[in-house]
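> Need the 3D shape of this:
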Amino acid sequence: MIFASICKRMQMQTIESYSMTNLETIAKLAGVHPATVSRILNGEENYKRPAYAKRARKIRELARQLGYKPNAAARAIAKKRFGAIALLQHVCRNRSYLPQCLLDGILNATEQAGYSLHIGRVDDQQLADEEFVPNLLRNWNWDGLLVNVAVEPGPRLHQLLTHHHVPAVWLNVKHDHDCVYPDDFRAASELTSRLLADGFRRLYYLGLGYHSPVQHYSKADRCAGYQKAMHEAGLEAIVFTPDSEKKLHDILDSTLTRDHSNGKKAAWIGYSKLEIEILLQRGVGQLGLNVPNEFCLATFGDDERLPPFCSYYMQAPRMELGQQGVKMLLKKISAASQMLPAKALRWQLRYRTGTP
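Next comes the predicted model:
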């Protein structure tokens, strides 16, 4: 359907003539059929016999010397594919998280599949305009869309994708289908269970309620995963989500001081490295406590190495997220109307030897 409308707007004879003239020139000089040249230059032939491999090298060298450039439009029409996927980002950094490992995963998978990658952006004000259509949808030159908008800007984006019949897969978002995301609930449950197995019986969970107004599924899931493991162990789940900096400092100072006075070594699970930094500032900087001898720290993140002072750490599957997102999208491209089941990815536990 997409290609039918494109073909009507293109001067097909000019396109075909431009490509075939170059192919025929190379084929004539190499003494082969133009179709052979086309297969070799498109990477569709992998010759193992020395004579054929030598001929393929000759054809590629002729193409290079003649400055031959494949006509992407003609190739797209012939294959009924543009050979590209698009990545949609939000203009706000806290709405689209794209660390290098995630981008590497996306690029590795697209290149392996023989696709290229386009990137576009969108913001809430644009989507609030009923007449607005993102550039990626107005200038459609790709086969499928990866949506890396972690906190959705209302129903408008979904409506646009549905209206334009876009084969799309969402990253880092929990839907019933067509999405790939890190399993934060399981990660928090496994992290808590490991701390319990290592002998900790007093475990706190800290998440900042005032730091960011943007609510991502991971905030609820990490807390719920911690609570599940604590309840299964028959222990009290103690969750701190202060809504102001003053309340945060009061909670940390009183809790850390009480545990230290009672001689109890507790473990703190922070939603992110920000919570860990604040714990260090209050526990070590203000109260003079020692980590990890007097209290232990655990958190979540992307780095391959454990953060300083953290004894336990859950590493996010960011590269796998990109790879699996592309893999699912390629299936959607082949059958756009098919709804694919959501895929949850497991985190990796890292810890310092000798802990606790």
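
> When you work out contacts or count neighbours from here on, use the C-alpha atoms and nothing else.
Will do.

> quick one: the helices in this protein?
Using DSSP state H, the helices of the chain run over residues 2-9, 12-30, 34-41, 50-66, 72-79, 100-112, 124-128, 135-138, 156-163, 184-197, 217-232, 245-261, 273-280, 318-334.

> Just put these in a markdown table and tack on distance to G354 and mean neighbour count.
Shown next, in a markdown table, are these (distance: least, C-alpha to C-alpha, whole Å; neighbours: other C-alpha atoms under 10 Å):
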| stretch | distance to G354 | mean neighbour count |
| --- | --- | --- |
| helix 2-9 | 60 | 11 |
| helix 12-30 | 66 | 16 |
| helix 34-41 | 57 | 18 |
| helix 50-66 | 57 | 14 |
| helix 72-79 | 58 | 15 |
| helix 100-112 | 29 | 17 |
| helix 124-128 | 48 | 14 |
| helix 135-138 | 52 | 14 |
| helix 156-163 | 49 | 14 |
| helix 184-197 | 13 | 21 |
| helix 217-232 | 23 | 19 |
| helix 245-261 | 21 | 14 |
| helix 273-280 | 20 | 18 |
| helix 318-334 | 28 | 22 |
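
> now for the ones you listed, which one comes closest to P308?
Closest approach to P308 among the helices of the chain (C-alpha to C-alpha): helix 273-280, 9.6 Å.

> ok, and what's touching the closest one?
Outside helix 273-280, the residues that touch it by C-alpha atoms under 8 Å, 6 or more residues apart in numbering are L206, G207, L208, L252, G270, L297, A298, T299, F300, G301, P307.

> ok so, going back, closest to T355 out of the helices of the chain?
Checking the helices of the chain against T355 by C-alpha to C-alpha gives helix 184-197 as the closest, at 9.6 Å.

> Taking their axis directions, the closest one and helix 217-232 sit at what angle?
For helix 184-197 against helix 217-232, the angle by axes from the mean of the first three to the mean of the last three C-alpha atoms, to 10 degrees is 40 degrees.

> Point out the other elements, helices or strands, that helix 184-197 touches.
Applying 3 or more C-alpha pairs under 8 Å, 6 or more residues apart in numbering; DSSP states H and E, one finds that helix 184-197 makes contact with helix 217-232, strand 312-315.

> let's see 7 Å
helix 217-232 (3 or more C-alpha pairs under 7 Å, 6 or more residues apart in numbering; DSSP states H and E).

> Centre of the chain to the helix it packs on, how far?
What separates the centre of helix 217-232 from the centre of its chain is 22 Å, taken as C-alpha atoms, centre = their mean, to the nearest Å.

> one more to line up against the first:
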Amino acid sequence: MSVTLKEIAAEAGVSIYTVSRVLNGKNKEAYQPAVKRAEKIRSVARRLGFIPNASARAMRISGATKVIGLLVPDVHYATIIDFETMLGLNSRLETHGYLLTLVRSTEVSKTGDDLPDNIEDTDEDQWLIDHPSPVFQERMLDGMVVMGLIPPVMCQLVSRITPACLWLDTNIKEAQNNLRRDEFEAGKLLGKQMLRRGYRKIIAVLPTYPEEPVRHYSFSERVRGVESVIKATDVEFQEAFLEFEDFTVAPLMAPLRDQLAPDVAILAATDRVAFALLVEMAALGIRPGVDVGIAACDRTRQTQSHWPDLACVAVERFELGIQAADMIVSIIKSPRHACKSKTIKWGWHEGNTLPAVTK
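As a prediction, this is how the structure comes out:
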């Protein structure tokens, strides 16, 4: 239970006003009695376990809380990819003098259980927008960074409640307040590498997630990028999907196994897909980079540590967080709460799993 100024005042035998001034550093201690009184108040505060409210103090001084929220999907599985970006975001915000706090998407609006019984299905989304959660409204945030796959209705609500908002790697694409990776370019880069190395067929392995039919923009953009490169060629292109529930590759590999060859390349949509494929291929005695080519549309620190030889496109997730921090601070300071959107480019990690096809 938190300690109040009233409790400290009663223990120290002074007024609440005096306690407030001392603990906020505004007390004049020009003579000895005032010094002793201040020392007593601080001593009582320490003994009772009083913790100053930095946000409230900042609000009184500058009108700002110096706290920024990071809105993330409320799912049971969080990838290490997101964590890398969070670390970069938090690290940079500290240098700007801000604190970062996580906000789950379920904290933004009232739940479906609160919907009126007589409401029409078509009006449900609008009702949720018009009835934000008190928990969310009472958060004292200077701004919000929205990251990942957030439902469209939730995005509308956040835009309405939080003027200073940055859309980080979401399905929102605007000319302002938007930071995302160029996933189309990532697909093109991977497609060009496979085409240049002489592969006659590309099999794209993509995951399915419980958010279907809403999907993160990266999947369709990566596929579109590959297709744009090979459309004028005779290279075959095929899509295969992993089920989210167990993420096992065995049912997928059974029909694909006979198609694999040294001149066939597997495009793993994410590094998690690549790892799942690697495990199953090892069990079947299929050698990546020898019996079949394989490359991933992503690279994380986990990939770097456990499979450094995997050929893949790469982007610095930590750097993505740093740029996001700079942008949200710029948005907060802007009178119009706006800054120009940015797109992050990809690089190529060579590895040894996508060799040139031997004729």
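
> follow-up on the earlier one: as TSV, the helices of structure 1 with distance to D176 of structure 1 would be great.
Shown next, in TSV, are these (distance: least, C-alpha to C-alpha, whole Å):
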stretch	distance to D176 of structure 1
helix 2-9	27
helix 12-30	42
helix 34-41	41
helix 50-66	47
helix 72-79	32
helix 100-112	22
helix 124-128	23
helix 135-138	24
helix 156-163	14
helix 184-197	16
helix 217-232	13
helix 245-261	35
helix 273-280	29
helix 318-334	14
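
> Nearest to H175 of structure 1, out of these?
Nearest of the helices of structure 1 to H175 of structure 1, taken as C-alpha to C-alpha: helix 217-232 at 10.4 Å.

> hang on, the earlier thing: so which of the helices of structure 1 gets nearest V291 of structure 1?
Closest to V291 of structure 1 of the helices of structure 1 is helix 273-280 (C-alpha to C-alpha; 8.3 Å).

> Can you state the mean residue-to-residue distance of the closest one versus structure 2?
If you overlay the two and look at helix 273-280 of structure 1, the average distance to its match in structure 2 is 3.8 Å (mean C-alpha distance after the TM-score superposition for structure 1).

> number of nearby residues for N53 of structure 2?
By the criterion of other C-alpha atoms under 10 Å, N53 of structure 2 has 9 neighbours.

> Please report how far it lies from V67 of structure 2.
Distance, N53 of structure 2 to V67 of structure 2, by C-alpha to C-alpha, to the nearest Å: 12 Å.

> Kindly report the same for S91 of structure 2.
To V67 of structure 2, S91 of structure 2 is 14 Å away according to C-alpha to C-alpha.

> Equivalent analysis for I328 of structure 2, please.
I328 of structure 2 is 11 Å from V67 of structure 2, where distance means C-alpha to C-alpha.

> ok, now D182 of structure 2?
Going from D182 of structure 2 to V67 of structure 2 by C-alpha to C-alpha gives 29 Å.

> ditto for P152 of structure 2
25 Å.

> hmm, back to that, and the contacts of helix 273-280 of structure 1, which of them are in strands?
L206, G270, L297, A298, T299, F300, G301 (DSSP state E).

> Could you point out which of the residues you listed is nearest to A113 of structure 1?
The closest of these to A113 of structure 1 turns out to be G301 (C-alpha to C-alpha; 28.7 Å).

> can you pull the contacts of the counterpart of the closest one in structure 2?
With TM-score structural alignment as the criterion, G301 of structure 1 lines up with R299 in structure 2. R299 of structure 2 makes contact with D271, C312, V313, A314, V315 under the criterion C-alpha atoms under 7 Å, 6 or more residues apart in numbering.

> again, 10 Å this time
Neighbouring residues of R299 of structure 2 by C-alpha atoms under 10 Å, 6 or more residues apart in numbering: 81, 270-272, 307-308, 310-317, 348-349.

> now G148 of structure 2
Residues near G148 of structure 2 by C-alpha under 10 Å, 6+ apart: 71-73, 82, 167-172, 180, 216-217.

> so which of those comes closest to R21 of structure 2?
L71 (35.3 Å).

> so the closest one touches V108, yeah?
Yes - at 8.8 Å, L71 of structure 2 counts as touching V108 under the criterion of C-alpha atoms under 10 Å.

> Give me the common contacts of these two.
Joint contacts of L71 of structure 2 and V108 (C-alpha under 10 Å, 6+ apart) are V158.

> Name the residues that touch stretch 232-250 of structure 1?
193, 196-197, 201-211, 223-224, 226-231, 251-253, 255, 269-271, 278-279, 281-282.

> mind running it again at 6 Å?
Contacts to stretch 232-250 of structure 1, defined as C-alpha atoms under 6 Å, 6 or more residues apart in numbering, come from residues Y204, Y205, L206, G207, L208, G209, Y210, Q227, M230.

> cool, and stretch 259-271 of structure 1?
Residues from elsewhere that reach stretch 259-271 of structure 1, judged by C-alpha under 6 Å, 6+ apart: 202-207, 276, 294-299.

> picking up where we left off before, among the contacts of helix 273-280 of structure 1, which pair sits farthest apart?
Longest distance between any two of the contacts of helix 273-280 of structure 1 is 22.0 Å, between L252 and G301; criterion C-alpha to C-alpha.

> Which residue in structure 2 aligns with S254 of structure 1?
With TM-score structural alignment as the criterion, S254 of structure 1 matches D258.

> picking that back up, pick the one among the contacts of R299 of structure 2 closest to A324 of structure 2.
Proximity of the contacts of R299 of structure 2 to A324 of structure 2, judged by C-alpha to C-alpha, is greatest for R317, which lies at 10.6 Å.

> who touches A187 of structure 1 in this structure?
W347.

> typo on my end, it should be P167 of structure 1
The contact partners of P167 of structure 1, by C-alpha under 6 Å, 6+ apart, come to G144, K332, I333, A336.

> got the contact list for the second one?
Think K332 of structure 1. So K332 of structure 1 contacts P167 (C-alpha under 6 Å, 6+ apart).

> Looking at structure 2, name the residue matched to it.
In structure 2, the residue matched to K332 of structure 1 (TM-score structural alignment) is I331.

> K173 of structure 2 versus its match, what's the distance?
16 Å.

> so what's the residue nearest in space to the middle of structure 2 up against?
By C-alpha atoms, centre = their mean, structure 2 has its centre lying nearest to M147, at 3.9 Å. Applying C-alpha under 6 Å, 6+ apart, we find M147 of structure 2 in contact with V72, L168, D169, T170.

> What about W140 of structure 1, how many residues nearby?
W140 of structure 1 is flanked by 14 other residues according to other C-alpha under 10 Å.

> typo on my end, C165 of structure 2
The burial count assigned to C165 of structure 2 is 27, neighbours taken as other C-alpha under 10 Å.

> Many thanks, have a good one.
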